[in-house]
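*Asks:* got a structure for you, letters missing:
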């Protein structure tokens, strides 16, 4: 999938589908870090998704100039769960037959998108507008915690009824998954 395909796919997503794609990322992370917690808050077109997973590197991979997170948030970077069963659930409820497109599709669909990651005892953040970074990732400080926080704004209000149904379906279908949902 190239940048044009990501752009066109992002334009077809409703605000609730954008939220679903972001929530699916936390569910994928749950498959690798089963003790994590997930919290989703929605207010009109604004959302905040936080999890206590591993966090994503906001520093470049060895030999690269882009941070690991920026590469995932701006290019095709499928996020696959640790089991085929969970992949099937997410394909059924969120992704469809094509599977995970990765975080760049939701990022491109958002008016604003701020990604904050706690990993390797550091807190990093980077902001985007319609999938384009506003600058490089910034080191915000130190922490003993891990996880990610995504603050996002969609073009129109998010249908909280649709998202609440998805949250409930995920809770029922993914053993041990806990999602705190506030709308």
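*Replies:* Received, thanks. In this text the structure is predicted, and so the values were computed from the model without any measurement.
*Asks:* make it CA atoms for all contacts and neighbour counts henceforth
*Replies:* Fine.
*Asks:* quick one, strands of this structure?
*Replies:* Secondary structure of the chain by DSSP state E: the strands cover 38-43, 46-51, 112-119, 122-129, 132-133, 138-142, 147-153, 179-182.
*Asks:* TSV for these, including distance to residue 14 and mean neighbour count?
*Replies:* What follows is these, written out as TSV (distance: least, CA to CA, whole Å; neighbours: other CA atoms under 10 Å):
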stretch	distance to residue 14	mean neighbour count
strand 38-43	15	19
strand 46-51	14	21
strand 112-119	15	24
strand 122-129	17	20
strand 132-133	20	16
strand 138-142	30	13
strand 147-153	12	22
strand 179-182	19	15
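*Asks:* Alongside the first one, take a look at this:
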């Protein structure tokens, strides 16, 4: 898939579909960290998705110039569950015919997105505007927890009812998955 294809698809996502694409990341992470919990908070055009998974590396891999997270948030980077059953559910409820395009499709749709990762004792964060980094990842400090928090803004209000219905379907189909949704 080309960069322009991702941009085209992202420009046609509704705000609820942006939430769905980001929720899919937490479901994928759930397959690798089954005890994780997810909290989605919605407030008009703003959202926050926080999980207690492993976190994503915001430092460059050895021999690379950009971080693993930045690569995933700015290019074609399919994220698949380690569980085929969950992949089938995500395909049906979220990904559709395109399959997993990765987090960049949601990032390209957002006027603002901040990705914060707690991993290996450190907290790192990086901000984006319509998929473009606002600067390099920054070390925020130390932590004894792991997980990811994505703060995002959509162009128009997020349909909280539509997102809540998706969360209910995900919880019904993957009963062990802990997702809590809050609206303000």
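*Replies:* In hand now; what should we look at? Bear in mind that the values here come from a model prediction, so they are computed numbers and not experimental data.
*Asks:* ok, back up a step: distance to residue 88 of structure 1 added to the strands of structure 1, as JSON lines?
*Replies:* JSON lines is the format used below for the strands of structure 1 (distance: least, CA to CA, whole Å):
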{"stretch": "strand 38-43", "distance to residue 88 of structure 1": "20"}
{"stretch": "strand 46-51", "distance to residue 88 of structure 1": "22"}
{"stretch": "strand 112-119", "distance to residue 88 of structure 1": "27"}
{"stretch": "strand 122-129", "distance to residue 88 of structure 1": "30"}
{"stretch": "strand 132-133", "distance to residue 88 of structure 1": "31"}
{"stretch": "strand 138-142", "distance to residue 88 of structure 1": "36"}
{"stretch": "strand 147-153", "distance to residue 88 of structure 1": "24"}
{"stretch": "strand 179-182", "distance to residue 88 of structure 1": "19"}
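*Asks:* Now do the same contact list for the nearest residue to residue 51 of structure 2 once chain neighbours are set aside.
*Replies:* Distances taken as CA to CA, 6 or more residues apart in numbering place residue 38 nearest to residue 51 of structure 2, at 4.4 Å, with adjacent residues excluded. With contact taken as CA atoms under 8 Å, 6 or more residues apart in numbering, residue 38 of structure 2 is in contact with 26, 49, 50, 51, 52, 178, 179, 180.
*Asks:* go again using 6 Å as the cut-off
*Replies:* 50, 51, 179 (CA atoms under 6 Å, 6 or more residues apart in numbering).
*Asks:* What is the nearest of these to residue 112 of structure 2?
*Replies:* Top of the list for closeness to residue 112 of structure 2, among the contacts of residue 38 of structure 2 and by CA to CA, is residue 50 at 16.2 Å.
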